[in-house]
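S.K.: got a sequence here, can you model it:
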Amino acid sequence: MTITRNWWKTSTVYQIWPASYKDSNGDGIGDIKGIISTLDYLRDLGVDVIWCSPMYDSPQDDMGYDVRDYEKVYPKYGTNDDMQLLIDECHSRGMKLILDLVINHTSSEHVWFKESRSSKTNPKRDWYIWKPPKYDEEGNRRPPNNWASYFSGSAWEYDERTDEYYLRLFASSQPDLNWENEETRNAIYESAVKFWLDKGVDGFRIDTAGLYSKVQTFPDTPIIFPEEEFQSSKLYSQNGPRIHEFHKEMYSKVTSKYDAMTVGEVGHCSREDALKYVSAKEHEMNMMFLFNKVWVGCDRNDRWKFDGWKLTDFKKAVEIDCDFIAGTDAWSTVFIENHDLPRCVTRFGDKKHRSQAAKLLSILGTTLTGTLFIYQGQEIAMENLPRDWSIDEYKDINTINRYKEFKDKYGNDPDFKEKEEKLMDIINLLARDNSRSPVQWDASPNAGFTTGIPWTRVNENYTTINVESQIRDPNSVLNFYKKSIQIRKSYQDLLIFGDMKILDYENQKTFTYLKLNENALSPKAYIVLNFSNEEVNFEKLINGDFELVLSNVDVINEQKLSPFEARLYIVD
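M.R.: Modelled structure (predicted):
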């Protein structure tokens, strides 16, 4: 099948988390002017598109994913004029800018919700999802069903004013919008989508793009974790009955009118549903984020339930994320870090071989099919927060709620300290806070992120892991990323658009795969990655003339791979 080569398919996208990126005025919080000051650095890295995480006016209960006003910039980040300057400065450098589109829910401080909760007869009452309480046999008020919030506890929040609950799949201050209401949808399209497209943004990353449609009977969900009071609602709230209808409508009414890039955060779904979301003929979104490889080892119903992973698990997950589009007109994404994930070099690498592992992950990412996404700090191999930091250093509402729920449940147990240590190990490995520490620009105080007091603590390793030192070092992770991105674009037929074939599926130490295009006689890309901290044997699993194009070691041993060694060959 001939694939249309849209600009967003060949682009390298760089995600910016504004609060932690670059502070221009010394108030300890990153801002839009800080972003603008680094655009030349990003262009030099090879970035084509910047994805700016939520910069809308917000109470910041969930770092901007609780939007108070879609049409206004959060004052600590800057002004609407600053945003317009960022749009223009990106465009003047031949780069594009996409924003985070947060439309499953708003902040409880949004004017729409203030009206909705004011009375049962308010015209905007039905803009959100309200239900009366249930009562148990003892007459105790209970939520309408047993759905769990993604941020712990019930997904329902009681509101005394009208004696009803509103649905909030995330924080209590993030009420879910009612997408069943056409008037609500049209208001979303106008205020959240069209407003910014008309100002020149080039598209959106669409937050929680599989959650807008809920099963309208709102039944209790099956019990998966018997020890928990509330259960995952995914059966009735994810990839719901009208979700594709809603995405088609948004495309038809708004995004199709612009040359806009749309990438949806869907997370988990069947191949059939995935193709409905991103097949070109379906007219919904351009591409999507699937979580198979980044959640490897986690229970898909609860990311905090982590049981470790094997390389074969990772290979299968990579294959699912990349290959679901094979033979179709759909498109995919490549990512291994974002604002909701730990640092990839900690999650999938080895501290002793940090630089080598980071370069291996760079080769992995730049040789997989789909649009490449890089998260701020990934290009210098920033690491997770130190294990000896206490829970008090963590800022994310998801982490804080989980710890509080755990302490309420087990705080009086005689073995609480032992259980707490185990939980902190998982928090340190998986918590969203790990990717939200300030970007490490140089070795000056606070890593050059701010001249003030940073809103969240800087990782102490900034004196050795920072942008400035890596720019000067030709063998740095940063310069390796630059080279990897250049090679990806030079061999885009294979690396961006090629099909994948895994050659050593059962091997628990190496990951070897081919990238091929439709012409079987044309050259192939041959990638071998040693995911272990041991030296392993190397043998070529196919015949042909091998040309080494990229490696993360200086001297190649034709019989051995060193720990976390990676190679990219072109084979005729």
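S.K.: going by C-alpha atoms from here, please, whenever you check contacts or count neighbours.
M.R.: Will do.
S.K.: surely residue 373 is in a strand?
M.R.: Yes. Note on residue 373: a strand contains this position according to DSSP: H, G, I helix; E, B strand; the rest coil.
S.K.: helix or strand for the residue nearest to it when sequence neighbours are not counted, just tell me which one.
M.R.: Closest residue to residue 373 in three dimensions, ignoring its sequence neighbours and counting by Cα to Cα, 6 or more residues apart in numbering: residue 13, at 4.6 Å. Assigned by DSSP states H and E, residue 13 belongs to strand 12-16.
S.K.: between that strand and strand 371-375, how many degrees?
M.R.: Using axes from the mean of the first three to the mean of the last three Cα atoms, to 10 degrees, one finds that strand 12-16 and strand 371-375 are set 30 degrees apart in direction.
S.K.: I'd guessed residue 333 sits against residue 289; true?
M.R.: Yes. Under the criterion of Cα atoms under 8 Å, residue 333 lies in contact with residue 289, with a separation of 6.2 Å.
S.K.: another sequence for comparison is provided below:
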Amino acid sequence: MDSDGDGIGDLNGITSKLEYLKDLGVTAAWLSPIFKSPMVDFGYDISDFFDIQPEYGTLEDFRALIKKANELDLKIILDFVPNHSSDENEWFKKSVKREKGYEDYYVWHDGKVNAETGEREPPTNWLQYFRGSAWQWVEERQQYYLHQFAVQQPDLNYRNPDVVAQMKRVLRYWLNEGVAGFRCDALPPLFEVRPDVQGQYPDEVVSGATEDTEDRDYLTTTYIENQPETIDMVYQWREVLDDYQRIHGGNSSVLLIETYSPAWFTMQFYGNRSVDGAHLPFNFNLITVMEESGLSASNVQKAIDLWLQNMPAGRTANWVLGNHDKRRAASRHGKEHIDAMNMLVMILPGASVTYQGEELGMTDGQISWEDTVDPWGCNSNPEIYEKYTRDPARTPFQWTNGTNAGFSTGSKTWLPLAADYETINVATESETEHSHLKIYKSLVALRRSLKTLQNGSTKYAAITEDVFALKRSLSGDASLVYVSNFGTADVTINLEEFDKTLPASLQLLVRSLESNKKEGVGYATQDLLLSAGEALVLSTE
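M.R.: Coordinates of the predicted model:
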């Protein structure tokens, strides 16, 4: 929400809409980076970790946000960006000049001299996320620096104890300002492999995933991602949070970790028998599995299996449908399936993570090459930018069907609005008898009121390639059954084949938008007709 008419959302705008979050039923809000930044990568290039980006507001505005959130019993979680800083950060400027204490704050290297041409070249063939070499030459220092993201985002050197201590100071600073925890950005590349005795790094090998030699996927990431030291660093950050609570009292703070790593690595973030790690390493399986082979009941089962069958005992699961880096869930899975996916993450055990707009069924906007601002897209070209740009999923939130969807009173918004804002918005869906928003609120209400969803056991299965069923049960309480048809044709199913303990009839609690069934009515367990795209939450009571 934009409070001052410049077309950009800001802290005061968020504060003015906190009641919406409270009414929605969420308990915590994670903000994308709000720290001072040149905004090359929209705040993920931080020039000052201890100050607020002026176009978002001031530190006093942030304190007012925290105060209002506390009054509403809402938690505010900040986006902690540990892997890199902006090249405009004072730390980097001092490192370029080799000032004392900052010489090795970043990952520097002399590079190589080509034996045939005599010219200096980057030390390795490593590629950045935003296309092209991960190394940049600095004439003043006469060395290359590593940047696994944009060239303006130099990688911090976590093998330097001063860097480790500095980033812990960042955490404590914002804990002092009243934040309830951190979402830690881009953990896989935090450490790269150690250089050999000659100080050289190894080249990555060609992966075979693409023929585009500028694309990061052209090479493997064996040496630049998922190093064991990254796990230990998360344990250290958890210790900072736990020590802070022990010293200052109050509620515990939460640590959320972004990682698209394989299960064997991701699950280590939770901790081990002797130490705690992240409360929630983000679970992107409902994104990544579907990206590989599409939405189907069998793929939903695969995504759930990958987490629940690998998660350490005593830890909390979590389910993520989308975020600022991926196409919106309604655009990826189809608008007809957004209710089914929201139901799924609410009925599964653990924490659910909602990207803004998923509760409305918001879809991606259409962003032209001329309007593209995401560096991932800008580093490509007009022919291929749509493959890389994340702008379509970042279009302004849709509050009303009025000017600028109620997001801003300005003449222009920072990104063009999605085309469907006149029908998909908070005001319209609040006034409509049956809407995505009201379905979402019904699901949150169930989670908050039913012990079965808080503590019950879980059973699930792909009944067919198209139909997925999930049961939550708790002794002494009613069981809940979720069932969804991800196919394109109507189908009749027998839920007793999924669970023989189910009664002959189940009462409908929540239905997807296009379902013509009625809440409060009983439906036969053995002969349940599901139309294409229909999803239901039913009760044994």
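S.K.: could I get the TM-score for this pair?
M.R.: Put the two chains on top of each other and the TM-score (TM-score structural alignment, normalised by the length of structure 2) is 0.88; 510 aligned residues with a Cα RMSD of 2.3 Å.
S.K.: so what's the residue nearest to residue 373 of structure 1 up against?
M.R.: Counting by Cα atoms under 8 Å, 6 or more residues apart in numbering, residue 13 of structure 1 touches 47, 48, 49, 50, 51, 371, 372, 373, 374.
S.K.: tell me the SS of the alignment partner in structure 2 of the fifth one?
M.R.: When you say that, I think you mean residue 51 of structure 1. Alignment of residue 51 of structure 1 against structure 2 is given by TM-score structural alignment, with residue 30 as its counterpart. Per three-state DSSP, the local secondary structure of residue 30 of structure 2 is strand.
S.K.: next, count neighbours for residue 30 of structure 2.
M.R.: For residue 30 of structure 2, the count of nearby residues is 19 (other Cα atoms under 10 Å).
S.K.: same check on residue 258 of structure 1?
M.R.: The number of residues packed around residue 258 of structure 1, counting by other Cα under 10 Å, is 15.
S.K.: measure it to residue 209 of structure 1 for me?
M.R.: Look at residue 258 of structure 1 and residue 209 of structure 1: by Cα to Cα, to the nearest Å, they are 20 Å apart.
S.K.: over to residue 136 of structure 1?
M.R.: Spatial separation of residue 136 of structure 1 from residue 209 of structure 1 under the definition Cα to Cα is 34 Å.
S.K.: repeat that for residue 498 of structure 1.
M.R.: Counting by Cα to Cα, the gap from residue 498 of structure 1 to residue 209 of structure 1 is 27 Å.
S.K.: who has more neighbours, the two?
M.R.: residue 209 (25 against 22).
S.K.: surely the more buried one forms part of a helix?
M.R.: No. Residue 209 of structure 1 is assigned coil when assessed by three-state DSSP, not a helix.
S.K.: let me know whether it touches residue 265 as I believe.
M.R.: Yes. In this structure, residue 209 of structure 1 sits in contact with residue 265. The criterion is Cα under 8 Å, and the distance is 5.2 Å.
S.K.: still on that earlier bit, so which bit of structure 2 is the strand holding residue 13 of structure 1 matched to?
M.R.: Mapping strand 12-16 of structure 1 onto structure 2 (TM-score structural alignment) gives no aligned residues.
S.K.: I'd like the distance between the counterpart of residue 310 of structure 2 in structure 1 and residue 42 of structure 1.
M.R.: Using TM-score structural alignment as the criterion, the counterpart of residue 310 of structure 2 in structure 1 is residue 324. Separation of residue 324 of structure 1 from residue 42 of structure 1 (Cα to Cα): 31 Å.
S.K.: equivalent analysis for residue 188 of structure 1, please.
M.R.: The separation that residue 188 of structure 1 has from residue 42 of structure 1, given Cα to Cα, amounts to 32 Å.
S.K.: those two - which one has more neighbours?
M.R.: Using other Cα under 10 Å, the more surrounded residue of residue 188 of structure 1 and residue 42 is residue 188, with 20 against 16.
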